[in-house]
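Chemist: Have a look at this prediction, sequence included:
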Amino acid sequence: MSSQQPTDEPVYADRVYRSSMGVVSGVLLLALTAWLCGDAVLRGSGNTPWIGLAVALCAVPLIVAFTIRPAVFANEDRMRVRNPFRIIELPWAAVDAVRAGYSAEVLAEGSKYQLWSVPVSLRERKKANRQQMRRNAIDRRDPGSSGDPAARSRTSAAASEPMRANADRIVDELQGLAELNAARPGAQGSVRVRWSYEIIAPALIGALLLIVLVATR
């Protein structure tokens, strides 16, 4: 009779990073598609209902793929990147760097993978930089906050948390997880990439059906 030995390490839930604006946009686009295609199916004549169904079959997977689907899941062992048409699993030991330039991306084993769910906003980055410069100027003018210990504590805490754009903050967190956990036994391995045929197949079928229906109309 074998007994399972308990592990000393706690189990943590995945951190999930996704774009809230992308999800909202996706829901609105899906509602608009359902309204337009549903109206074509219910009120159309001839091939119009079939064209409406073909458009929905093609458009719905693409809308989901580019808005609701993208996400990054990270735990102590690996990062899983869910992009529109691919899922990339990256053990932390295989990650070379996570960075944000004009887009957020991860470098691993000589390849580069975009993080679709972490959009980079240059406007937000400039705004954060301006706020940080303004705060630094205030700290230089009044470093002691009139000798008030509580004010000095607040000033010190604020100074230790620099203003960062959301994408830069997320990239910093992921880079920190990679550096912290790269030596873990569970974080070893190579990058695995899987194509999301559940998104690709219906979109292609809908597009082909739409082409045939329009050509034979």
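Modeler: Thanks, I have the structure now.
Chemist: Please make it C-alpha for all contacts and neighbour counts, starting now.
Modeler: Fine.
Chemist: Name the nearest residue to residue 51, sequence neighbours excluded.
Modeler: residue 210 (6.0 Å; CA to CA, 6 or more residues apart in numbering).
Chemist: I'd guessed the one you found sits against residue 57; true?
Modeler: No: counting by CA atoms under 8 Å, residue 210 does not reach residue 57; the two are 9.3 Å apart.
Chemist: What is the neighbour count of residue 63?
Modeler: Residue 63: 21 surrounding residues under other CA atoms under 10 Å.
Chemist: residues contacting residue 63?
Modeler: Contacts of residue 63 were listed using CA atoms under 8 Å, 6 or more residues apart in numbering, and they are 26, 29-30.
Chemist: May I have the secondary structure class of it?
Modeler: helix (DSSP: H, G, I helix; E, B strand; the rest coil).
Chemist: Give me the distance between the residue nearest the centre of the chain and residue 167.
Modeler: When CA atoms, centre = their mean is applied to the chain, the residue found nearest the centroid is residue 117 (1.9 Å). According to CA to CA, to the nearest Å, residue 117 and residue 167 sit 10 Å apart.
Chemist: for comparison:
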Amino acid sequence: MKRTYRSKTAFVLAWVWVAFVAFNVYDLITRYSGKPSLVALAVLGALTALVYAVALRPATVLTEEALVGRNPFRTTYLPWASVEDVTVSHSVNVHYGDERVLRLWTPMSSARERAKAQRRGAPAPQRGRFRTEPTLSKGEQAAVEAFAGKTHADYVGEQIRERAESARRRQEEAAPVRVTWSYDAIAVLVVAVALVVAAIVV
């Protein structure tokens, strides 16, 4: 089963930015005023290229065959049998052949999120003689226990580790790791650079 993980907050804010840029580009084109409009377009283009590279594009994709790490300008296809270890700090780090490490851009865990997860994992203080806590169903209780003390990055790291261990149990052969450039992000960057050059030259 294919699963895609990314920063939901960054993804939503990026699309809000894209909508803002689309409105402003339309306004600048309909009310074109020469160099000032070109400069404004160049600024919007440069910021949009940055937003696309760091907020819209990054994703961690778990497919049946491999882990796909989409970072700003590169995509890494890492077959499950090639995964040797997974560690989680502020990011998910996937270790594979020759002591190489794939650092996934998303999801990441901040110090604040980790502290919140640790508080969530701690037992609730009991006050007074009578307890008024709601009774959880078995499914809800299992979910609470599964996420106790864990961030989203920890959860994704566990998913990667489980799929890699499953591939090893099936004795799958380690296929070659492929790293490709992100031509879409490069194209967006080239357009932004072209707008900046045009704003300077014209």
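Modeler: Received the coordinates, thanks. Quantities reported herein were computed from a predicted structural model and do not represent experimental measurements.
Chemist: and which of the contacts of residue 63 of the first structure is nearest residue 171 of the first structure?
Modeler: Nearest to residue 171 of the first structure, judged by CA to CA, of the contacts of residue 63 of the first structure is residue 26 at 23.7 Å.
Chemist: What is the neighbour count of residue 46 of the first structure?
Modeler: Residues near residue 46 of the first structure, counting by other CA under 10 Å: 8.
Chemist: And it, what's its match in the second structure?
Modeler: In the second structure, the residue matched to residue 46 of the first structure (TM-score structural alignment) is residue 34.
Chemist: same deal with residue 84 of the first structure?
Modeler: Match for residue 84 of the first structure (TM-score structural alignment): residue 72.
Chemist: Not counting residues beside it along the chain, what's closest to that match?
Modeler: residue 53 (4.6 Å).
Chemist: contacting residues for that neighbour?
Modeler: By CA under 8 Å, 6+ apart, the neighbours of residue 53 of the second structure are 71-73, 185.
Chemist: Give the equivalent position in the first structure for it.
Modeler: By TM-score structural alignment, residue 53 of the second structure lines up with residue 65.
Chemist: Look up how far residue 118 of the first structure lies from that match.
Modeler: The value you get for residue 65 of the first structure to residue 118 of the first structure, if CA to CA is used, is 14 Å.
Chemist: next one: residue 209 of the first structure
Modeler: 34 Å.
Chemist: Who has more neighbours out of the two?
Modeler: Each of residue 209 of the first structure and residue 118 has its neighbours counted (other CA under 10 Å); residue 118 has more, 24 against 19.
Chemist: right, and the secondary structure at the more buried one would be what?
Modeler: Criterion first, three-state DSSP; result for residue 118 of the first structure: coil.
Chemist: One more: the one 5 residues further on?
Modeler: Applying three-state DSSP to residue 123 of the first structure yields a three-state assignment of helix.
Chemist: The counterpart of it in the second structure - how many residues pack around it?
Modeler: Counting by TM-score structural alignment, residue 123 of the first structure lines up with residue 112 in the second structure. Neighbour count for residue 112 of the second structure, taken as other CA under 10 Å: 9.
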